[in-house]
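[1] can you look at this prediction? I've put the sequence above it.
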Amino acid sequence: MLALLGACAPRPQGLMRPVVAAEATEQGRSVDLLVATNRQVVADPDVRYGNRRDPHLHLTAVSVAMPKGRPEGTVQWPRTTPPQPQTDFHVTRLQTLTTVAQGRGWMRQHRRGGHVLLFVHGYNTTYGEAVYRFAQITADSGVEAAPVLFTWPSSGSLLGYNYDRESTLFSRTALEQTLRLLANDPSINQITILAHSMGSFLAMEALRQMSIRSGPLNPKIQNVILASPDIDIQVFARQFTEIVGPRPRFTIFVAQDDRALLLSRLIAGRVDRVGDINPAEEPYVSGLARAGIVAIDLTRIDDTGGSHHSRFADSPEIVQIIGRRLAEGQQLTTSDIERGGFVMVAAGALHTVGAVVTAPVAVLEAGSRPVPDISGTLAADPDALRTER
């Protein structure tokens, strides 16, 4: 399994060193991102942030350019250092932001209707890889939202699964800080969270922690999209029920042929992962229906990736659906499929999904818990996350 998942080109290097194209015609679309991370800064300018954990939150404004004629759903990873603008994704601008005010200034300049799309990447991902992947998702989705990336200290190694799992737990507070910084920004009125794989576990943990800390989530957090979520199904049930209502709208993308989640399930003692359930079977149909979560089965969608773990980003149609429907505050419905807006993507899965299944796990009792008040303004410092009476 490791050989299969690792059977790819050598890992791209030199991703974060800014490159200036000799001519503007050498590059296609450019995407501006706000990147929040709790990775430690490293001296290498080609890397910027490594795989070590940092208790502080760092903000960076990054611009990524793409080569002309790029097929949608693809990332042209650099084959040389530095990247070649004619053929590769490449960073054109990078600015470290040292204050919350600078972050809000970036948001005011890049806000699109007050909507933010916050992406949380998965396991085995470097800082530069997370930046390039989210740039691709932003460009291909066509979403009218300010793109914000939260990148946590993944080891960037196939053998680093346990380190990455611990890093997600370490990163809960940093992601909570990021969400509160966004929610407390008066220029923002809607937040959509898009999380992939192990990043879904981190997203759920951060939302659960926020709710335990201060009750119902900020109503600006309207949509949570979990793509191939690498979460123990029972853990997900507990996370979900411990988020005090009213909750955001939840959508999960699942696939039963996801080889990365198969490996995760074996590591976890053969416990089902949320991302590889069959939402047309019990107990998931009735359980997820009670939870009100939309589950979309992508198992039969054509996918050139060997692991079938990133269909949500590799399929141009799916990523556009995310951008044009879910991330614009609208939820996918059966009528979207019947009208053909989604049928071209999921036609092969319709008999499995039964159109769109509103269903995942049995809902567990949340129980009683203290709900402290917290500071309404967060600085990029973990000490700012405190209880105020």
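    Here it is on my side, so go on.
[2] contacts, neighbours, all on C-alpha from now
    OK.
[3] show me the helices in the stretch 101-250 of the chain, by range?
    Applying DSSP state H, counting those that start in this stretch to the stretch 101-250 of the chain gives helices spanning 127-141, 161-170, 172-183, 198-214, 233-241.
[4] show residues contacting the second one.
    If I follow you right, that is helix 161-170. Applying C-alpha atoms under 8 Å, 6 or more residues apart in numbering, the contact partners of helix 161-170 are 53, 123-124, 152-155, 198-199, 201-202, 205.
[5] and if we set it to 7 Å?
    Applying C-alpha atoms under 7 Å, 6 or more residues apart in numbering, the contact partners of helix 161-170 are 123, 153-155, 202.
[6] closest to Gly323 among those?
    Closest approach to Gly323 among these (C-alpha to C-alpha): Leu202, at 21.9 Å.
[7] quick one: the closest one from Phe236, how far?
    Look at Leu202 and Phe236: by C-alpha to C-alpha, to the nearest Å, they are 11 Å apart.
[8] ditto for Ala206
    Ala206 is 13 Å from Phe236, by C-alpha to C-alpha.
[9] got it, and Ala349?
    In terms of C-alpha to C-alpha, Ala349 sits 24 Å off from Phe236.
[10] looking at the two, which has the bigger crowd around it?
    Taking other C-alpha atoms under 10 Å, Ala349 and Phe236 do not tie; Phe236 has more neighbours (23 against 19).
[11] distance of that one relative to Met198?
    Taking C-alpha to C-alpha, one finds Phe236 at 12 Å from Met198.
[12] overlap in contacts of these two?
    What both Phe236 and Met198 touch, as defined by C-alpha under 7 Å, 6+ apart, is an empty set.
[13] the helix or strand Leu34 falls within vs helix 127-141, what angle?
    Here Leu34, judged by DSSP states H and E, is contained in strand 27-41. Going by axes from the mean of the first three to the mean of the last three C-alpha atoms, to 10 degrees, strand 27-41 is angled at 140 degrees with respect to helix 127-141.
[14] columns neighbour count and distance to Ala146 on top of the contacts of helix 161-170, output as CSV?
    Shown next, in CSV, are the contacts of helix 161-170 (neighbours: other C-alpha atoms under 10 Å; distance: C-alpha to C-alpha, whole Å):
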residue, neighbour count, distance to Ala146
Tyr123, 25, 24
Pro153, 27, 23
Ser154, 27, 24
Ser155, 23, 27
Leu202, 29, 21
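[15] want to compare, so here's the second one:
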Amino acid sequence: MSTLGPAGAADPLLGVRIEQAVVEGDLDAAIALLETARADETDPRTIRDLLSRLAELQELKGDRAAAARARAGLAAQIGASAGQTAPELVPVLRALASDQRALGDLAAAVATLEQALAIARTAALAEAIPPLLRELAAIAEAANDSAVAEAANRVVASHEESARRLEETSRAFDPDPEKEFTRVKIYYATDRARSGSAVPNEFYGGQRGELELGTATVSIPEQHRPGQIEKPSWWTFQFREDPERHVVLQSVTPGSPETVFGEMRQQATASGSPEAFVFVHGFNVPFHEAAQRTAQMAYDMNFDGLPVLYSWPSRASVMSYIADTAVVNLSGRRLSRFLEDLVAKSGATRIHLIAHSMGNRAMTDALELFALRYRGKNPAFDQVLFTAPDLDAGLFAEMMKTIRPIANRITLYASNKDWALAVSRQLHGDAPRAGQGGRSILHTAEVDSIDMTGIGEDMLKHSYYANNPSALTDILSLFWRDAPPDKRCGMQEAEGENGSYWIYSPAACGDDNVLLSTLSYLRRGSVASVKDARLFLNRFIMPATADPEERSKLEKALGKLFGN
């Protein structure tokens, strides 16, 4: 079996074979494929995807007993990996209760719904509670067994008291200077369809929809580590998202284009920073994770402009690689029109673009179409970053010739240890991918090619562009002063099979967090030279009387930031 990574994730073509069997009406064959894959799988995320699809097909087949077994297994898998009070258990348990009702086991359905209700209260999923209460009430009304009806009514009746106690002990999200978190407002455009849920993490699903704009709020804890997305962990007894400990998507608010672009213009004017960056996520990413990543990057870089997410309808499943490839190019056309509107209506005069993994397919398509229509005298975009692009290298190089005139600088971040791209290369007849690094890294006059292999083991997460503060520092250097590679910290020129390129060596830059925080201050002060930086340091950051060791670190950071 081909794998998606060191944990042994499923063959990305498995989803294609399963869906083909479903289309042909052979549900037994599709189920057999899923069960065989499940028996061989060890990766927890993949096991969950397999069990979820298995339950759906068993229900479609009409075998609710088998569907219930699959969902019970899925709940057990989630509980083992994410904890017994993980919020993602709620929809699984609700579906399991539906199976149990269909099988006539109403007592089991009541117990399952009670468990889901307890988790929803603990995780503060207010929007998930009313449907659970309605289903319990329906069971109480329809049950012929008085004991079952009494049990359902007892659960419903106890909810009010439990909710009252939770209200007394839970943290509020209202603005409070004593709270140890910061709210980051981001803007978004998406062609995902709404799921119908009001829960922020579930607001948009993985199906295609029409282009929609809006704003979202993400909280970042005070103790946040740059490059990380802090989440609840059952082994530390953290059972719910807490904005003082975790990165939390707190709200999603769709709006008309006129309203959203109006808010952008207002913020750009009020902040005095008419700058924006647009992030396009990759394969296997749900909307809420993409929103969290966008906010995290903006926060870590102390970005005072407009953080913008474009979220295309990835199904967020390792079995949906082919399905994602089918939809991402359509999203590229919609992204192209959105970028035109962003340039014309946002009030931002400097716009940077960051695409990751499969999201680069949408970005390259969008920019090629944009370039063919653009009639401006100056480049429409400042920095364009293609990070780990899952795209044919030859096609990428050709497209850059068309795209180059609309960007001040184009940067490619690649790695020779990126397993997701290695699998993609297998699927595409061993054709080199644009995001693969090493001595065979892509070389073209239009692009600064950077081998980011030195980031280390984080390569396995296929997200090194934002999971490591070193990469964020380099990105912010580009945003700040359009510095070429030889003027940035940690860059070493090398000669590859196709021409020269740059190797990023983060160890040469010292303390990542010192560099990142120092750079964010200097950028806000519009500092452009090492001399001005030292003056800014003395006046605003650290006086000459400060701790010598700390001052020495900052002095070294300054030199590295300016390539000295």
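    The structure has been received and is ready for your questions. All values derive from a computational prediction rather than experimental measurement.
[16] need the TM-score between these chains.
    Once superposed, the chains reach a TM-score of 0.78 (TM-score structural alignment, normalised by the length of structure 1), with 338 aligned residues with a C-alpha RMSD of 3.0 Å.
[17] ok so, going back, Gly69 of structure 1: which of the helices of the stretch 101-250 of structure 1 is closest?
    helix 127-141 (12.7 Å).
[18] returning to that earlier point: what range in structure 2 matches the strand holding Leu34 of structure 1?
    Taken onto structure 2 by TM-score structural alignment, strand 27-41 of structure 1 occupies residues 180-194 there.
[19] residues making contact with that stretch?
    Contacts for stretch 180-194 of structure 2 (C-alpha under 7 Å, 6+ apart): 203-222, 243-244, 295, 307-313, 331.
[20] likewise stretch 245-263 of structure 1?
    1, 216, 221-228, 230, 273, 275-278, 293-299, 307-309.
[21] please enumerate the strands of structure 1.
    27-41, 49-67, 90-97, 115-120, 146-151, 190-196, 221-227, 249-254, 294-297, 357-358 (DSSP state E).
[22] where's Arg64 of structure 2 relative to Arg439 of structure 2, distance?
    Distance from Arg64 of structure 2 to Arg439 of structure 2, by C-alpha to C-alpha: 54 Å.
[23] so these two - more neighbours on which side?
    Legend: neighbour count by other C-alpha under 10 Å for Arg64 of structure 2 and Arg439, higher for Arg64 (22 against 17).
[24] skipping its backbone neighbours, what lies nearest the more buried one in space?
    Asp99 (5.6 Å; C-alpha to C-alpha, 6 or more residues apart in numbering).
[25] the one you found: neighbour count?
    Asp99 of structure 2: 25 neighbours (other C-alpha under 10 Å).
[26] show me what contacts the spatially most central residue of structure 2?
    Centroid check for structure 2 by C-alpha atoms, centre = their mean gives Ala290 as the closest residue, at 2.7 Å. Ala290 of structure 2 makes contact with His281 under the criterion C-alpha under 7 Å, 6+ apart.
[27] any chance you could map the helices in the stretch 101-250 of structure 2?
    106-122, 129-142, 146-169.
[28] any chance of those in TSV, plus mean neighbour count and distance to Leu519 of structure 2?
    Formatted as TSV, the helices of the stretch 101-250 of structure 2 follow (neighbours: other C-alpha atoms under 10 Å; distance: least, C-alpha to C-alpha, whole Å):
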stretch	mean neighbour count	distance to Leu519 of structure 2
helix 106-122	22	40
helix 129-142	17	45
helix 146-169	14	40
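[29] just name the most buried of the strands of structure 1.
    For these, the largest average neighbour count (mean count of other C-alpha atoms under 10 Å) is found in strand 294-297, namely a mean of 27.
[30] pipe the contacts of helix 161-170 of structure 1 into CSV and attach distance to Leu179 of structure 1 per row.
    Below are these laid out as CSV (distance: C-alpha to C-alpha, whole Å):
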residue, distance to Leu179 of structure 1
Tyr123, 21
Pro153, 18
Ser154, 20
Ser155, 23
Leu202, 13
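[31] and those, which is closest to Val143 of structure 1?
    For the contacts of helix 161-170 of structure 1, the nearest to Val143 of structure 1 is Leu202 (23.2 Å; C-alpha to C-alpha).
[32] so the closest one makes contact with Ala174?
    No. Using C-alpha atoms under 7 Å, Leu202 of structure 1 makes no contact with Ala174, being 10.3 Å away.
[33] if I look at these two, which residues touch both of them?
    Going by C-alpha under 7 Å, 6+ apart, no residue sits against Leu202 of structure 1 while also sitting against Ala174.
[34] re earlier: right, so of the helices of the stretch 101-250 of structure 1, which gets closest to Gly6 of structure 1?
    So among these, helix 161-170 is nearest, using C-alpha to C-alpha, at 13.6 Å.
[35] read off where that closest one ends up in structure 2.
    The aligned range for helix 161-170 of structure 1 is 321-330, by TM-score structural alignment.
[36] that stretch against structure 1, how far on average?
    Superposing on structure 1 places stretch 321-330 of structure 2 at an average distance of 1.0 Å from its equivalents, by mean C-alpha distance after the TM-score superposition for structure 1.
[37] which residue in structure 1 aligns with Gly262 of structure 2?
    Counting by TM-score structural alignment, Gly262 of structure 2 lines up with Gly105 in structure 1.
[38] near its match, how many other residues are there?
    Around Gly105 of structure 1 there are 14 residues (other C-alpha under 10 Å).
[39] and Gly454 of structure 2, by the same measure?
    With other C-alpha under 10 Å as criterion, Gly454 of structure 2 counts 16.
[40] alignment lookup: it to structure 1.
    Under TM-score structural alignment, Gly454 of structure 2 pairs with Arg300 in structure 1.
[41] how far away is that match from Thr126 of structure 1?
    Counting by C-alpha to C-alpha - Arg300 of structure 1 and Thr126 of structure 1 are separated by 29 Å.
[42] cool, Val20 of structure 1 as well?
    23 Å.
[43] hang on, the earlier thing: now, which of the contacts of helix 161-170 of structure 1 sits nearest Pro10 of structure 1?
    Ser155 (16.3 Å).
[44] so what's the closest one closest to, chain neighbours aside?
    Nearest one to Ser155 of structure 1, counting by C-alpha to C-alpha, 6+ apart, is Asn51 at 5.0 Å.
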